[in-house]
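Participant: sequence and predicted model, in that order:
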Amino acid sequence: MRHEQLEQGYHYQVMRRALDLIDAAEGTIPLDDLAAQMGMSPAHFQRLFSAWVGVSPKRYQQYLALGHAKALLAERFTTLETAHNAGLTGTGRLHDLFIRWEAMSPGDFARAGEGLTIRWDHIDSPFGEALVMGTDRGICGIAFTAETGQAAAMADMTARWPRASFVEAPGALSDWARAAFAQAGETRLHMLGAPFQIKVWEALLQVPSGHVTTYSEIAGAIGRPRAVRAVGTAVGRNPVSFLIPCHRAIRKSGGLGGYHWGLPVKRTILAWEAAREDAM
């Protein structure tokens, strides 16, 4: 399984380089040319694509195109019902049945993690190296380091809960992380945030894979339609990337908006999810 994780991370690095080439091109790059620039044979490059996402390089280039977010907005926009006005719904299961989450109490959050032990490890994911953190209740943090680097990601995450104890634990989070990225089995989340933030993150968890929503739609869903800017801030402060899918929130215009761990990662995750949904 470690080999599979390394292979997934390698696939992302190849895709990151391919994305730069695709962005610089005026049209679709033929398979032979793209494979040559990746230093691979066309057959190997094609197999890599199929193993990673299940569609051809030509088709995948359409998902990586800069206009793909607008296409998602037009074709796969998710309307979120106003379901959070009464406050947090508490521990619950999500629509796709692979995540179970528990929120930290407001009092615990106010203590900034005091008395909490958070284990961490660097783990290879489909989107490059990830810094994964967890308490005894579940995963509480996932940061992608491909764009920011390890040191910046660690500083960012530890600053969120400054009074917690952070312990490096190689291998201790591997099973949770593997299930999370494979979306297989049950993944436990321990959501560490302020009540308003958790409402926003809970709304994000209702957006299906391969779909998107808007910041204003989320604001309406939590009963705060005028708080779009505050919602955007809460989305950006999401500590559990990918699992709490902040990458699925985009602007009304179809623009990607921001992404805490780098827009190339956001674009790649959106393309990966949409292509996988279409391939099913």
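Facilitator: Received it, and whenever you're ready, just let me know what you need.
Participant: CA only for contacts and neighbour counts going forward, please
Facilitator: Will do.
Participant: can you spell out which helices and strands pack onto whichever helix in the chain runs longest?
Facilitator: Scanning the chain for the longest helix, with DSSP state H as the assignment, gives helix 2-24. In terms of contacts (3 or more Cα pairs under 8 Å, 6 or more residues apart in numbering; DSSP states H and E), helix 2-24 is packed against helix 42-52, helix 57-64, strand 117-125, strand 128-135, helix 263-279.
Participant: okay, pairing it with this:
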Amino acid sequence: MNANAEPAVLSSRRAGPLQDKLERARRLLDEGEPTLLELAVQVGLSASHLQRRFRARYGLSPAEYLAQRKLGALKGALREGRDVSAALYEAGYGSPSRVYEDGAARLGMTPARYRAGGAGERIRWSLVDTALGTALVATTERGICAIELGGDAAALEAKLRAEFPRATLERVDAGRDDYLAPRLRAVAEALAGKRAQVPVDLIGTAFQKKVWDALMRIPRGQTRSYAEIAREIGRPQATRAVARACAANRVAIVVPCHRVVRGDGSLGGYRWGLPLKQRVLESERAA
């Protein structure tokens, strides 16, 4: 649920005072950065009760609401063309490293490149039939920046344009480009479970890149938990941020976020759908 959405009216007679307290908590988050305990004291609820009821009402925890508000302010300032450093501090990030490393920010690229919207980048892309269905493969001069899976070519193109709205995008017919053609073949081989060298250009925050690099070190046929990846990159408390970085991965299969599961072994989420995640994992284990 969007933090700015109009909250539903509660029907209980006791809902009025509680509703007022939750609304006050939301206003305090809009005005500053109180901790959960500070917020609980100010509105007269226990921290655990506030956490539970705030999430039930707004669909976000107080911390997630605050992170969303700060990110929204940062994005707005960057779209207006504000200086990156000024935008960071005005949005409430204590230092530039906070937005570069905080998985909750999820800009998908550094603030400077987000601000540019991909401006100056030339991205060539094509569609290729693979063992996993139709794939859109997009590449910069440095390597592949996106592999999207799906059956609808128009939807795949729309995703790419949404990711890089100011880049120069050029569709190339499969096999008609000396640079793109071998990369299409490599992607098709990788998606078929074959070993292939696929050069990538991973555009993301510093934290996201650490996670994605760790994913590419997971051997085929094996999995790691989000907590294990967090420990591997030296951020043991950042399990949720690792999960968000996996969700932000644009390069299907080649950056193997499908090899990351929950601590209990269940699949967790997957950008391209859990049936595909299970299918790929089973195929890798069998091989």
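Facilitator: Cool, the structure landed. Treat the numbers as computed from the prediction; the structure is a model and nothing was measured.
Participant: quick check: TM-score for this pair?
Facilitator: TM-score of the superposed chains, computed with TM-score structural alignment, normalised by the length of the first structure, equals 0.57; 173 aligned residues with a Cα RMSD of 2.2 Å.
Participant: single out the most deeply packed of the helices and strands packed on helix 2-24 of the first structure.
Facilitator: strand 128-135 (a mean of 23; mean count of other Cα atoms under 10 Å).
Participant: where in the second structure does that strand fall?
Facilitator: The aligned range for strand 128-135 of the first structure in the second structure is 133-140, by TM-score structural alignment.
Participant: just the residues contacting the matching stretch, thanks.
Facilitator: Residues from elsewhere that reach stretch 133-140 of the second structure (Cα atoms under 8 Å, 6 or more residues apart in numbering): 121-129, 144-151, 153, 156-157, 180, 184, 187, 201.
Participant: one step back: okay, buried residues for the longest helix of the first structure please.
Facilitator: Across helix 2-24 of the first structure, burial judged by 16 or more other Cα atoms under 10 Å covers 5-16, 18-19, 22.
Participant: and what of stretch 165-184 of the second structure?
Facilitator: Buried, per 16+ other Cα under 10 Å, within stretch 165-184 of the second structure: 165, 166, 167, 169, 174, 180, 183, 184.
Participant: give the equivalent position in the first structure for the first one.
Facilitator: Going back to what we said before, that points to residue 165 of the second structure. When the first structure is aligned by TM-score structural alignment, residue 165 of the second structure is paired with residue 162.
Participant: list the contacts for its match?
Facilitator: Residue 162 of the first structure touches 112, 113, 114, counting by Cα under 8 Å, 6+ apart.
Participant: trace the second one over to the second structure, please.
Facilitator: Meaning residue 113 of the first structure. Correspondence of residue 113 of the first structure to the second structure, assessed by TM-score structural alignment: residue 118.
Participant: quick check, that match in contact with residue 167.
Facilitator: Yes - Residue 118 of the second structure lies in contact with residue 167 (Cα atoms under 8 Å); the separation is 4.5 Å.
Participant: which residue ranges form the strands in the second structure?
Facilitator: 122-130, 133-139, 144-149, 168-171, 224-225, 260-261 (DSSP state E).
Participant: dump the ones you listed into CSV; add distance to residue 278 of the second structure as well.
Facilitator: Shown next, in CSV, are these (distance: least, Cα to Cα, whole Å):
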stretch, distance to residue 278 of the second structure
strand 122-130, 17
strand 133-139, 15
strand 144-149, 15
strand 168-171, 31
strand 224-225, 14
strand 260-261, 11
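Participant: which of those strands sits closest to residue 205 of the second structure?
Facilitator: Nearest to residue 205 of the second structure, of all the strands of the second structure, is strand 144-149, at 13.8 Å by Cα to Cα.
Participant: that closest one versus strand 133-139: what angle between them?
Facilitator: For strand 144-149 of the second structure against strand 133-139, the angle by axes from the mean of the first three to the mean of the last three Cα atoms, to 10 degrees is 160 degrees.
Participant: once aligned, what mean separation remains between strand 144-149 of the second structure and the first structure?
Facilitator: Taken against the first structure, strand 144-149 of the second structure registers an average deviation of 0.8 Å after superposition, with mean Cα distance after the TM-score superposition for the first structure.
Participant: show me what that strand is packed against.
Facilitator: Against strand 144-149 of the second structure (3+ Cα pairs under 8 Å, 6+ apart) you get strand 133-139, helix 153-163.
Participant: of these, which approaches residue 231 of the second structure most closely?
Facilitator: helix 153-163 (29.5 Å).
Participant: tell me which residues are up against the closest one.
Facilitator: Outside helix 153-163 of the second structure, the residues touching it (Cα under 8 Å, 6+ apart) are 117, 127, 134, 136, 146, 148, 149, 150, 169.
Participant: show me which pair in the residues you listed is furthest apart.
Facilitator: Going by Cα to Cα, the pair spanning the contacts of helix 153-163 of the second structure furthest: 117 and 134, at 26.1 Å.
Participant: ok, the closest residue to residue 148 of the second structure other than its chain neighbours to residue 224 of the second structure distance?
Facilitator: Excluding the flanking residues, the one nearest residue 148 of the second structure by Cα to Cα, 6 or more residues apart in numbering is residue 136, at 5.1 Å. Remark: distance between residue 136 of the second structure and residue 224 of the second structure (Cα to Cα, to the nearest Å) = 27 Å.
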